[in-house]
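**Q** Just need the structure, nothing else, for what follows:
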Amino acid sequence: MELNFKQIIKSTLSDTIIKQIFEMISQGDIVPGQKLPSERDLAEALSVSRPSIREAMRSLRTLGLIDIRIGDGTYLKDDIEKLSDFRIKNLLKKYSILELTEARKLLEVEIATLAAERATEEHKDLIKESFYNTLRHKHDPEAFLKADFEYHMAIAEAAHNKYLAEMLYTTRDLIIDGYQEVVKIPGQDDIIKKCHFYIMNAVISGNKEEARRVMQYHLEDMISAIHKIYNNTN
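**A** As a prediction, the model looks like this:
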């Protein structure tokens, strides 16, 4: 069966890809158990890059909606009830950014500790590269937050625990959308960058205790900044 995809405007790639796939599911164009087109075919049909397709597939896999079978392809899960898991993302968007940051603290303090213990030289180079990339976006909150997230993901990958990395990845859109006001607080971006610098040094030097301490301080400082916003708006 030939699938009729619409071409995508390149401003909201990953979310738009996911949305279109779900529209096709709801219309019966894609059914549980069906094999999806290849990454290359999807990219061509949607007029987007293959990395954008990978990002969308990663989100769908995290939500438990697809099976990626090495050497075979990507399939929509057989269990139709699993489709209700897509509600997870919508429910998460209702959570306050404060609750998200509290959850991040529980998750990322452990990630930083493991990264300091397990990071390879390749991962250390990636962490440094992503750190310096954050410094290029001082006056663009959205670009800064995207770079900020890539920095945190680089540390998560260095922890060598795929479940922790996937858990953090599911918060990507929430962080980029929800932290816009936080980074606009005067001086907050400088505090974030200083924390990033010390976390990076701790991970690279293999200092687990320092990596844990600074990551905890970093996210507790973010919680304090969020409280300031709430106090000013309530």
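
**Q** rest of the way, CA atoms for contacts and neighbours
**A** Fine.

**Q** Give me the residues contacting the helix or strand hosting residue 165.
**A** Residue 165 belongs to helix 162-169 when assigned by DSSP states H and E. Contact partners of helix 162-169, identified using C-alpha atoms under 8 Å, 6 or more residues apart in numbering, comprise 62, 104, 107, 111, 153, 156, 157.

**Q** Tell me which residues touch the closest residue to residue 185 other than its chain neighbours, please.
**A** Excluding the flanking residues, the one nearest residue 185 by C-alpha to C-alpha, 6 or more residues apart in numbering is residue 225, at 7.8 Å. Residue 225 is in contact with 182, 185, 188, counting by C-alpha under 8 Å, 6+ apart.

**Q** and this one, so I can compare the two:
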Amino acid sequence: MSTLQPRPLKSSDWVIQDLTRKIEDNILLAGERLPSVVDLALQYQVGRSTIREALSSLKAMGMLDIRQGSGTYVKEKPTQHQHPAQLYPDAWVSRAKSLKHILEVRRVLESGCASLAANNRTEQDIVRLGNILREMENMLDDEMISEQADVQFHEAIAHATHNPVLSDLMSSLSQQFHDSMKDSRALWFYAERSSAERLLREHQNIYDAIAGSDGKRAQELMDQHIAKVERVLDDHQSASSSLQNDAE
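**A** You can find the predicted model right below:
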């Protein structure tokens, strides 16, 4: 089984990325049974625990169906974007609480970073942001790489402030931001009922404001970008609470 470019982050992410690509490219078809954990571990040259972690993540993403005693099968692609609560029904309450806290931090921190970056950015910063945007555009059909580019874009904005404290703060929160990005993107897609192209345009608009040294506009766009996910999260939590109260 062929593999992709250099491994991102950790081995399980690398396996997830490769299997996702095969499913999206119809190399692995809906209903097809995957090789056993033992065989996949040999093919990817990783431990069995890494394969199990990757398969569990893909199951949570709605891409695989793990049947006890039967094997792991590729699921039919959903016809519309799903709310993360549908993907993680058992774990969503704790995930939503954590995501809420992270979004509050991001909204305060990144809106300020966008404004400062518009005032302090260099041409090198603009080139870097532009390269990340091009990667997003070229890899729209690869959610794993798009997600990583999304994180890189926000980190690059912090770097463009040329404030080492802000840059270090964003770096220290990078893993938490990355862990929450999947839920953030899922909520964004769910709210928009749209595609990755729409999300790319939001990033492009933020880039244009920074490139044009329009700090106020960059701050407003970044605030709106993150606030949208917060609103969807709050709306769903309110609806869930109402249903629970009705049941009681």
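
**Q** Can you tell me which of the contacts of residue 225 of the first structure are buried?
**A** Neighbour-count burial (16 or more other C-alpha atoms under 10 Å) applied to the contacts of residue 225 of the first structure gives residue 182.

**Q** Switch the contacts of residue 225 of the first structure over to JSON lines; also include distance to residue 55 of the first structure.
**A** Converted to JSON lines, the contacts of residue 225 of the first structure look like this (distance: C-alpha to C-alpha, whole Å):
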{"residue": "182", "distance to residue 55 of the first structure": "26"}
{"residue": "185", "distance to residue 55 of the first structure": "30"}
{"residue": "188", "distance to residue 55 of the first structure": "29"}
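
**Q** Tell me which of the contacts of residue 225 of the first structure fall in helices.
**A** 182, 188 (DSSP state H).

**Q** Looking at the contacts of residue 225 of the first structure, spot the one nearest residue 43 of the first structure.
**A** Distances from residue 43 of the first structure to those, taken as C-alpha to C-alpha, are shortest for residue 182 (34.6 Å).

**Q** Counterpart of the closest one over in the second structure?
**A** In the second structure, the residue paired with residue 182 of the first structure according to TM-score structural alignment is residue 184.

**Q** I figured its match hits residue 228, correct?
**A** No - at 9.6 Å, residue 184 of the second structure does not count as touching residue 228 under the criterion of C-alpha atoms under 8 Å.

**Q** Find me the equivalent region of the helix holding residue 165 of the first structure in the second structure.
**A** Aligning helix 162-169 of the first structure against the second structure (TM-score structural alignment) gives residues 164-171.

**Q** Now do that stretch: distance to the chain's middle.
**A** The chain centre lies 21 Å from the centre of stretch 164-171 of the second structure; the measure is C-alpha atoms, centre = their mean, to the nearest Å.

**Q** list the buried ones in that stretch?
**A** Buried residues in stretch 164-171 of the second structure (16+ other C-alpha under 10 Å): 166, 167, 170.

**Q** so residue 213 of the second structure sits in a strand?
**A** No - assessed with DSSP: H, G, I helix; E, B strand; the rest coil, residue 213 of the second structure is coil; it does not lie in a strand.

**Q** That one -> the first structure?
**A** That one, residue 213 of the second structure, aligns with residue 206 by TM-score structural alignment.

**Q** Also residue 203 of the second structure?
**A** In the first structure, the residue matched to residue 203 of the second structure (TM-score structural alignment) is residue 196.

**Q** what about its match, which helix or strand?
**A** For residue 196 of the first structure, the enclosing helix or strand under DSSP H and E is helix 188-205.

**Q** Skip ahead from that helix and say which helix or strand is next.
**A** Per DSSP H and E, the helix or strand that comes after helix 188-205 of the first structure is helix 208-233.

**Q** Tell me the residue in the first structure aligned with residue 225 of the second structure.
**A** In the first structure, residue 225 of the second structure lands on residue 218 (TM-score structural alignment).

**Q** contacting residues for the residue lying closest to that match once chain neighbours are set aside?
**A** What sits nearest to residue 218 of the first structure in space, not counting adjacent residues and going by C-alpha to C-alpha, 6+ apart, is residue 195, at 5.8 Å. Contact analysis of residue 195 of the first structure by C-alpha under 8 Å, 6+ apart lists 214, 215, 218.

**Q** Residue 115 of the first structure versus the residue nearest to residue 214 of the first structure when sequence neighbours are not counted, what's the distance?
**A** Excluding the flanking residues, the one nearest residue 214 of the first structure by C-alpha to C-alpha, 6+ apart is residue 199, at 5.9 Å. Separation of residue 199 of the first structure from residue 115 of the first structure (C-alpha to C-alpha, to the nearest Å) stands at 10 Å.

**Q** Looking at these two, which has the bigger crowd around it?
**A** Per other C-alpha atoms under 10 Å, whichever of residue 199 of the first structure and residue 115 has more neighbours is residue 115, with 31 against 26.

**Q** Spell out, range by range, the helices that occur in the second structure.
**A** Secondary structure of the second structure by DSSP H: the helices cover 11-24, 37-44, 48-60, 84-87, 92-120, 123-138, 143-160, 164-172, 174-192, 196-211, 215-247.

**Q** I'd like the ones you listed as JSON lines, with distance to residue 66 of the second structure appended.
**A** Putting those into JSON lines (distance: least, C-alpha to C-alpha, whole Å) gives the following:
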{"stretch": "helix 11-24", "distance to residue 66 of the second structure": "15"}
{"stretch": "helix 37-44", "distance to residue 66 of the second structure": "11"}
{"stretch": "helix 48-60", "distance to residue 66 of the second structure": "7"}
{"stretch": "helix 84-87", "distance to residue 66 of the second structure": "14"}
{"stretch": "helix 92-120", "distance to residue 66 of the second structure": "20"}
{"stretch": "helix 123-138", "distance to residue 66 of the second structure": "31"}
{"stretch": "helix 143-160", "distance to residue 66 of the second structure": "21"}
{"stretch": "helix 164-172", "distance to residue 66 of the second structure": "35"}
{"stretch": "helix 174-192", "distance to residue 66 of the second structure": "21"}
{"stretch": "helix 196-211", "distance to residue 66 of the second structure": "28"}
{"stretch": "helix 215-247", "distance to residue 66 of the second structure": "28"}
